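J.: Sequence and predicted model, in that order:
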Amino acid sequence: MNRPILDVNEKPNLGQLITLSLQHLFAMFGATILVPYLVGLSPAIALISSGVGTLAFLMITKWQVPAYLGSSFAFIVPIIGAKTIGGPGGAMIGSFMAGLVYGIVALVIKKAGHRWIMNLLPPIVVGPVIMVIGLSMAGTAVGMAMNTMKGPEHYSMVHFSAALVTLVATIIFSVYMRGTLSIIPILAGIVIGYVYSLAVGLVDFSPVMKAKFFQWPDFIIPFVDYKIKVTLDLILLMVPVAVVTISEHIGHQLVLSKVVGRDYIKQPGLHRSMLGDGTATMISALIGGPPKTTYGENIGVLAITKVYSVYVIAGAAVAATIFGFIGTITALISTIPTAVMGGVSILLFGIIASSGLRMLVDSKIDFGSNRNLVISSVILVIGIGGAFIQVTDGFQIQGMALAAILGVILNLILPGREAAIDDMFEASIEDHKVNTF
């Protein structure tokens, strides 16, 4: 391994700190604001919660793990469902419970080690569930791109052209650019799509003109903005998704260990990074932000720049927090046309689905085996088809949650199960070399 330019605990000078921190901020920016945009939460709070959550993660991991935490795409559909059940407060309660699951799993890992969880979540379960996460949002992405979210009669070729320009730009930056530019394809696509939208008259600047430079975001605070009411339907809607993001977290830690040249599974320990991730999600839920996850985009920045300093990550976190309080930036984000977000979502959700498929391929899953064929088929059709179990009048187990639960159960009860733990680790390494959530 080549010697890093700045190792984990080396301090950059002021100029390096500002430049390198902004680079990490830009790498996570597009994806982090896209999630709240899709689920109807505040992008400003998403930025603040990502910054505060990352600082909490760094402290819990003893300032040894240079990871940035942004908004998790895995929870898009569950958050929308939770808002339907209990409004924004319901989504926050569900998100907090998902973070709590991380804490419980971290405690079990500390006591019993980490290999048991890989037995519970082999590639044949996690791969199809990841595919469901991406494909279940396909209709939303296309509807945003074509401006048909409110019905087919609202179709607009102008909107669709903005989406296509955004999509093409994102693809070009993903495939043809090298170095740092290849790490920010989402942000680059949004910027180019925005400029095109401005040219064709899709951008309304009035919110920017009215915005104050400093603006207090609309935080969603428990007991103030909503009452705490934990229901079984919220638990079963959000908690099963945490099972998948926990697997994602492990994969990211393996990749990060390889990039930085340390074994983060052992030191400071998977239990600490898992607890840090869960704590960031709980902090986010307490102020009105989406659940958090470590970001492949920022791991990519580390790999390319060979700058591993936790001070740079902390600088990016502080910058994100400050940006969330700048009203002009928040207003500017709100002027991004839906079609532009739809264009970038087409690629992003497809990449998520494809990464699930890649996990199956890299793990050499044998689909000549009826066992594997049954598990993957049930997960895909139940999850994408939107199947649900109506338990009571106000309680359903639905979609992705039902698919994940059935996948775990089938894996445990069908004959021929192999505890392919090492294969799962390798799959996670390969899978998370591609930016996913």
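T.: Received the coordinates, thanks.
J.: CA atoms for contacts and neighbours, from now on please.
T.: Fine.
J.: Scan the protein for its longest helix.
T.: Longest helix in the chain, counting residues (DSSP state H): helix 76-112.
J.: what packs against the helix or strand immediately after that helix in the chain?
T.: Downstream of helix 76-112, the next assigned helix or strand under DSSP states H and E is helix 115-120. Packing partners of helix 115-120 (3 or more C-alpha pairs under 8 Å, 6 or more residues apart in numbering; DSSP states H and E): helix 421-431.
J.: dropping in the other structure now:
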Amino acid sequence: MEYVIIGGDAAGMSAAMEIIRKDPTAKITTLEKGDIYSYGQCGLPYVVGKHVPSSTDVIARSVEMFRSKYGINAKTGYEVTNIDVVNKKVSGNILQEGDTFELQYDRLLIATGASPVIPDWDGSRLTGIHTIKTIPNTEAIIADLEHAHQVTIIGGGYIGLEMAENFAILGKKVRIIQRGDQLAGIFDKDMATLIYKEAANHHIEVILNEEVISISGEERVEEVLTNKGSYQTDLVLIAVGVKPTTEFLKNTGISTLPNGAIIVNAHLETNVEGVYAAGDCATHFHRIKQKDDYIPLGTTANKQGRLAGFNMMGNVEEFKGIVGTSIMKFFDLTIGKTGLSEKELNQLGIQYETHMQQATDIAGYFPDKELMHIKLLYRRDNQLLLGGQIIGGKGVDKRIDVLATALFHQMAVTDLLDLDLAYSPPYNGVWDPLQQLAKRMGRK
């Protein structure tokens, strides 16, 4: 059995390792366009901010380790440009050699991930304009920061916020330009207000409701122009989102969503026999929406990759889906979300209610307690949980994970009262904040 995997990061190498663990004699070829395998992309902002000393620290396994220890034929600088699904062949370019290649496969996994969106603005290729997705991206930003005093981030989502914090830690003046009317668009606006206040507390300039139309400069970026004004800058980070890296599939017959995400079933199979897909280039079944979605996260990529490898060997195991859980640090805040927002619920036409309250992470009488702002969303007819958003200090991560588990198992708000959660005054109140909220809603 010849296994070919396109992509050498989270999903691709999780699949390769699953296969090699089950069958040490398996013939696996992995094709990576870059030079680095298996690294933690989510850690890259913290390399810029020097929380993580070196970009090499986020590499889980080297290319040499995959080759020598595990016997995987790990290629670097191999760019796949075509898949012949009839004759089961992949072909493309060997970038370092200026040559081409062609490989036969029995089972193929597409794990090409996602690429940063770079709008077609005038000046978007000037020196000093960056994205952050790879280790070379990160090292380029670090090298360029010595020339920068004023940094402008275009995009106020998770990456934009994480990078804003890390630039500020380095003593840079930081500006965020956001096309919409709030930061962190996956949150409801009433919760996002807390994020805006935190940005202001740390002297981050936030420009909302302005759309970038061009970037100008001689050779290096000097100015960002929007539909409402212009802003001098020394360095620009574009963080307006990502798109699946699947352009090379156009003539293969492999089905995708309009955004390019490869449609897979519960076994990570595409509509073409013998071809699988996983990670940031594939769809992710949303358990609450009950349909395919696209929420690219490292956790999902690793899980999908492992199951794809298992199923490529002829086994049958299902990917159970996601509920849309994420968390991030923004200065002194922890920002967590799981499930659906009000915007998503309105789009789906689901009748819902919300409940908000403040609570402390530990017993109210214990020193050093920290405040959390909690918002729950639930069905109007039966109080089935639909989503939760929590912003605060310590303890947010614990409660978001409890809510994510409750959503996965389709629990109602009042079911939270039955959970046997850990209690000791330094860690919790006798009633966990989620249970306090459930009690109040039950009385309501």
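T.: Perfect, I can see it now. Source: prediction; values computed, not measured.
J.: TM-score for this pair?
T.: Remark: TM-score between the superposed chains equals 0.26 [TM-score structural alignment, normalised by the length of structure 1]; 182 aligned residues with a C-alpha RMSD of 7.2 Å.
J.: circling back: can you give the distance of the longest helix of structure 1 from its chain's centre?
T.: Its chain's average C-alpha position is 14 Å from that of helix 76-112 of structure 1, according to C-alpha atoms, centre = their mean, to the nearest Å.
J.: Same question for that helix: list its buried residues.
T.: For helix 76-112 of structure 1, burial by neighbour count (16 or more other C-alpha atoms under 10 Å) applies to 76-83, 85-86, 88-103, 105-107, 109.
J.: can you give me the strands for the stretch 301-437 of structure 1?
T.: Taking DSSP state E, counting those that start in this stretch as the criterion, the stretch 301-437 of structure 1 carries its strands at 388-392, 395-398.
J.: would you turn those strands into CSV with distance to Thr305 of structure 1 and mean neighbour count?
T.: Putting these into CSV (distance: least, C-alpha to C-alpha, whole Å; neighbours: other C-alpha atoms under 10 Å) gives the following:
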stretch, distance to Thr305 of structure 1, mean neighbour count
strand 388-392, 46, 11
strand 395-398, 43, 19
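J.: got those as CSV, with distance to Leu410 of structure 1 columns?
T.: Shown next, in CSV, are the strands of the stretch 301-437 of structure 1 (distance: least, C-alpha to C-alpha, whole Å):
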stretch, distance to Leu410 of structure 1
strand 388-392, 17
strand 395-398, 17
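J.: Nearest to Ala169 of structure 1, out of the ones you listed?
T.: strand 395-398 (35.7 Å; C-alpha to C-alpha).
J.: residues in contact with the closest one?
T.: Outside strand 395-398 of structure 1, the residues within contact range by C-alpha atoms under 8 Å, 6 or more residues apart in numbering are 232-233, 236-237, 386-391.
J.: quick one, helices of the stretch 301-444 of structure 2?
T.: Assigned by DSSP state H, counting those that start in this stretch, the stretch 301-444 of structure 2 shows helices spanning 342-348, 396-408, 433-443.
J.: Against which helices or strands is the longest one packed?
T.: What that stands for is helix 396-408 of structure 2. Other helices and strands packing on helix 396-408 of structure 2, by 3+ C-alpha pairs under 8 Å, 6+ apart, are strand 333-339, strand 385-392.
J.: Would you mind putting those into TSV with distance to Lys189 of structure 2 alongside?
T.: Output for those, formatted as TSV (distance: least, C-alpha to C-alpha, whole Å):
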stretch	distance to Lys189 of structure 2
strand 333-339	13
strand 385-392	11
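J.: Quickly compare the ones you listed and say which is most buried.
T.: strand 385-392 (a mean of 27; mean count of other C-alpha atoms under 10 Å).
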